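1. fold the following.
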Amino acid sequence: MPEAPKSQMPARRKARKRALDVLFEADLRDMPVPDVLASYIKRLEQPRPEHLGYAIGLIEGVAEHLDRIDELIASYAEGWTLDRMPVVDRNLARIAVYELLYVDEIDDAVAITEAVELARQMSTDDSPRFLNGVLGRIAEYATR
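-> Here you go, the predicted structure:
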């Protein structure tokens, strides 16, 4: 039986995970994202993964639009400030909001689902529901 073709989803999920790693480290250590990204890339073994380009695009895009992204998250995260959010959640939200606003080839539902799935794997029990709500409200705003 022939193998099913590999879909883009696993590669993009890996890219999102890599983007999260870099953004998390930059956020936690209060370092500039480009510096953390350069260090991260240097540490990668050859050959580099195919999905690295998408990960770098996410990281650079979040860094470039960080003020706008954080403004939206803060506005739509009812009762939460960015500083009070777990670092993982804050950076998953940043990646998803970047995809919602600036990556046309990713459907809104996919950007939200991916953030929720990563939160389910890597954050608190409340994180998936929290991110789903915040990102859903931002997606509604973005499609107006």
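2. going forward, measure contacts and count neighbours with C-alpha atoms only.
-> Will do.
3. contact partners of stretch 34-50?
-> Residues from elsewhere that reach stretch 34-50 (Cα atoms under 8 Å, 6 or more residues apart in numbering): 11, 22, 25-26, 56, 59-60.
4. one more, so I can put them side by side:
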Amino acid sequence: MDADDERVIALAPGEHPPVPGAVKVASTDFAGAHHSTRTKARKQALDVLFQAELRDESLDAVLARRAAQGEPDVREYAATVLHGYWEHAGEVDRRIAECLSGDWTLERMPRVDRNLARIAVWELDRTGIAPRIAISEALELANELSSDESVAFLSGLLNRAAETRPGNDSE
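-> Next up, the predicted model:
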């Protein structure tokens, strides 16, 4: 991966982060807005996890079906995220459940939010990616693919997950 894949960029004058300490990362979508390679990979991983859960299929079954339908292979980082989450799914889901507040359960969360949380918590716990980047990326995707309420909900959940992650060195 290029170092530029996770390049933090300055906020525009008057622009405020969605949560204190959140950063903006270089990122281009279909409309021409710039997204990092890892942002695209996270979105692709989200799509695969969503499909696996929706169809009650294994990761390998979803990837095989996608290949059979002529879809391009998943990006390298998406494959890393997918296999990493799949290998540690029970642990990641337990961590998410521990960070939920009130009457929320993992099953009650909207499918998009649940899978965004899975990706972000796996990144928080299993990679050297700065927590603020993992959280900002998840919130950016939630802002694009879910509701305003989801962004606030995920922000709280992921900040709790960052604070309680194994080996937290409090950035």
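5. overall similarity of the pair, as a TM-score.
-> Overlay of the two chains. TM-score (TM-score structural alignment, normalised by the length of the first structure): 0.87; 135 aligned residues with a Cα RMSD of 1.8 Å.
6. ok so, going back, in the contacts of stretch 34-50 of the first structure, find the pair that's most separated.
-> By the measure Cα to Cα, Ala11 and Ala26 form the most distant pair in those, at 22.8 Å.
7. with secondary structure, distance to Arg48 of the first structure and neighbour count as extra columns, can I get the contacts of stretch 34-50 of the first structure in JSON lines?
-> Output for the contacts of stretch 34-50 of the first structure, formatted as JSON lines (DSSP: H, G, I helix; E, B strand; the rest coil; distance: Cα to Cα, whole Å; neighbours: other Cα atoms under 10 Å):
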{"residue": "Ala11", "secondary structure": "helix", "distance to Arg48 of the first structure": "13", "neighbour count": "17"}
{"residue": "Val22", "secondary structure": "helix", "distance to Arg48 of the first structure": "16", "neighbour count": "25"}
{"residue": "Glu25", "secondary structure": "helix", "distance to Arg48 of the first structure": "20", "neighbour count": "20"}
{"residue": "Ala26", "secondary structure": "helix", "distance to Arg48 of the first structure": "21", "neighbour count": "17"}
{"residue": "Ile56", "secondary structure": "helix", "distance to Arg48 of the first structure": "12", "neighbour count": "19"}
{"residue": "Ile59", "secondary structure": "helix", "distance to Arg48 of the first structure": "16", "neighbour count": "25"}
{"residue": "Glu60", "secondary structure": "helix", "distance to Arg48 of the first structure": "18", "neighbour count": "17"}
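8. tabulate those residues in TSV, adding columns for distance to Gly136 of the first structure.
-> What follows is those, written out as TSV (distance: Cα to Cα, whole Å):
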residue	distance to Gly136 of the first structure
Ala11	24
Val22	25
Glu25	26
Ala26	26
Ile56	25
Ile59	22
Glu60	23
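9. residue boundaries of the helices in the first structure?
-> In the first structure, the helices defined using DSSP state H lie at 8-29, 33-43, 52-64, 66-76, 87-102, 108-122, 127-142.
10. deepest of these, which one?
-> helix 87-102 (a mean of 24; mean count of other Cα atoms under 10 Å).
11. mean distance of that helix to its aligned residues in the second structure, please.
-> Taken against the second structure, helix 87-102 of the first structure registers an average deviation of 0.3 Å after superposition, with mean Cα distance after the TM-score superposition for the first structure.
12. okay, which residue is most central for the first structure?
-> Central residue of the first structure (Cα atoms, centre = their mean): Ile95, 2.4 Å from the mean position.
13. map that one onto the second structure.
-> Aligned counterpart of Ile95 of the first structure in the second structure: Ile119 (TM-score structural alignment).
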